[in-house]
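Novice: Predicted model and sequence follow; I will ask about them next.
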Amino acid sequence: MGGFKKFLFRGNLVDLAVAVVVGAAFASLVTDFTKSFIAPLISLLGGEPDYTRLSVKINDTTFPYGIFVTSAITFFITSAIVYFIVVLPTAKIIERLDRHKDVTERPCPQCLSDIPVKARRCRYCTSEVLPATEAPV
């Protein structure tokens, strides 16, 4: 039982659970945003924003392609919103936070593996390298 408890309270599992809950809430938020703002904008430009009623009939078989079209539009809008509102700003913040971090590794001139900046010998190809006080730019 102790192993199961340890598994449940491991940091990455709790982080994953929080991410799923927040992701579900965010998905609802994006869906409502799409219905409230994006769909009316699409209807201003191209008519009806809900294409679920579109279908084609071939030999008494109905192919409701409108469901796919509506889902594809929703997917692309959701992807764009997630990218521009979550991914892009987060990447910019991480880039700013990492800007002043000290460089601790540099590439080996022989095998191009990452080695510590002050290393005198590569741990992978064992060739001798000149120690550096800072990594070359």
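Specialist: All right, it came through fine. Numbers count the residues shown, from 1 in each chain.
Novice: make it CA atoms for all contacts and neighbour counts henceforth
Specialist: OK.
Novice: Please state the offset of the longest helix seen in the chain from the chain centre?
Specialist: Secondary structure assigned by DSSP state H gives helix 11-33 as the longest helix of the chain. With CA atoms, centre = their mean, to the nearest Å as the basis, helix 11-33 stands 13 Å off its chain's centre.
Novice: Below is structure B, check it against A:
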Amino acid sequence: MGGFKKFLFRGNLVDLAVAFVVGAAFASLVKDFANSFITPLIALIGGKPDYTRLSLTVDGTTFPYGVFVTSAIAFFITSAIVYFLVVLPTAKLIERMDRGKEATERECPECLAEIPIKARRCRFCTSEIVPLAQTP
């Protein structure tokens, strides 16, 4: 029982559970934002993007391709919202925060892996590395 308890409270599992819950809440937030603001803007320009009634019938079999088209439009709208309102600003913020940081790693000339600046041997390809000259 102790091993199971240790497994449940391991950092990875708790982090994953928290990420899942926050991700679900964030997905709901993005969906509601799209439904409240983006979809009405698109409806102003070109009409409501609901094509769920579109279908194709071949030999008595119905292919409701409109459902896919509506889902694809929703996917692209949601992706654009996430990219422009979350990913891009976050990347700019991280870039701005990392400007003054001193580099702690460098690239191995043999395998191109990231290794510590003071390393004399690559931990990945085990090739010997000439240490960088340290500035006083």
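Specialist: That came in fine, so what should we check first? Please read these numbers as outputs of a predicted model, since none were measured by experiment.
Novice: returning to that earlier point: show me which positions of the longest helix of structure 1 end up buried.
Specialist: Across helix 11-33 of structure 1, burial judged by 16 or more other CA atoms under 10 Å covers Val30, Thr31.
Novice: Report the mean distance between it and its aligned residues in structure 2.
Specialist: Comparing helix 11-33 of structure 1 with its match in structure 2 after superposition yields a mean distance of 1.5 Å (mean CA distance after the TM-score superposition for structure 1).
Novice: Show me what that helix is packed up against.
Specialist: helix 65-82 (3 or more CA pairs under 8 Å, 6 or more residues apart in numbering; DSSP states H and E).
Novice: Past the helix it packs on, which element shows up next along the chain?
Specialist: As assigned by DSSP states H and E, the chain's next helix or strand after helix 65-82 of structure 1 is helix 88-97.
Novice: what angle separates that following helix from helix 65-82?
Specialist: Our comparison of helix 88-97 of structure 1 with helix 65-82, counting by axes from the mean of the first three to the mean of the last three CA atoms, to 10 degrees, yields an angle of 20 degrees.
Novice: residues making contact with the longest helix of structure 1?
Specialist: Applying CA atoms under 8 Å, 6 or more residues apart in numbering, the external contacts of helix 11-33 of structure 1 come out as Phe7, Leu8, Thr78, Ile81.
Novice: Can you flag the buried ones in the residues you listed?
Specialist: Thr78.
Novice: Now tabulate the contacts of helix 11-33 of structure 1 in a markdown table and tack on distance to Ala39 of structure 1.
Specialist: Compiled in a markdown table, the contacts of helix 11-33 of structure 1 are given as follows (distance: CA to CA, whole Å):
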| residue | distance to Ala39 of structure 1 |
| --- | --- |
| Phe7 | 44 |
| Leu8 | 41 |
| Thr78 | 12 |
| Ile81 | 14 |
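Novice: Could you single out the nearest of the contacts of helix 11-33 of structure 1 to Val129 of structure 1?
Specialist: Phe7 (43.3 Å; CA to CA).
Novice: From Val82 of structure 1, how far out is the closest residue to the closest one other than its chain neighbours?
Specialist: With CA to CA, 6 or more residues apart in numbering as the criterion, Phe7 of structure 1 has its nearest non-adjacent residue at 7.7 Å, and that residue is Leu13. From Leu13 of structure 1 across to Val82 of structure 1, the span is 23 Å (CA to CA, to the nearest Å).
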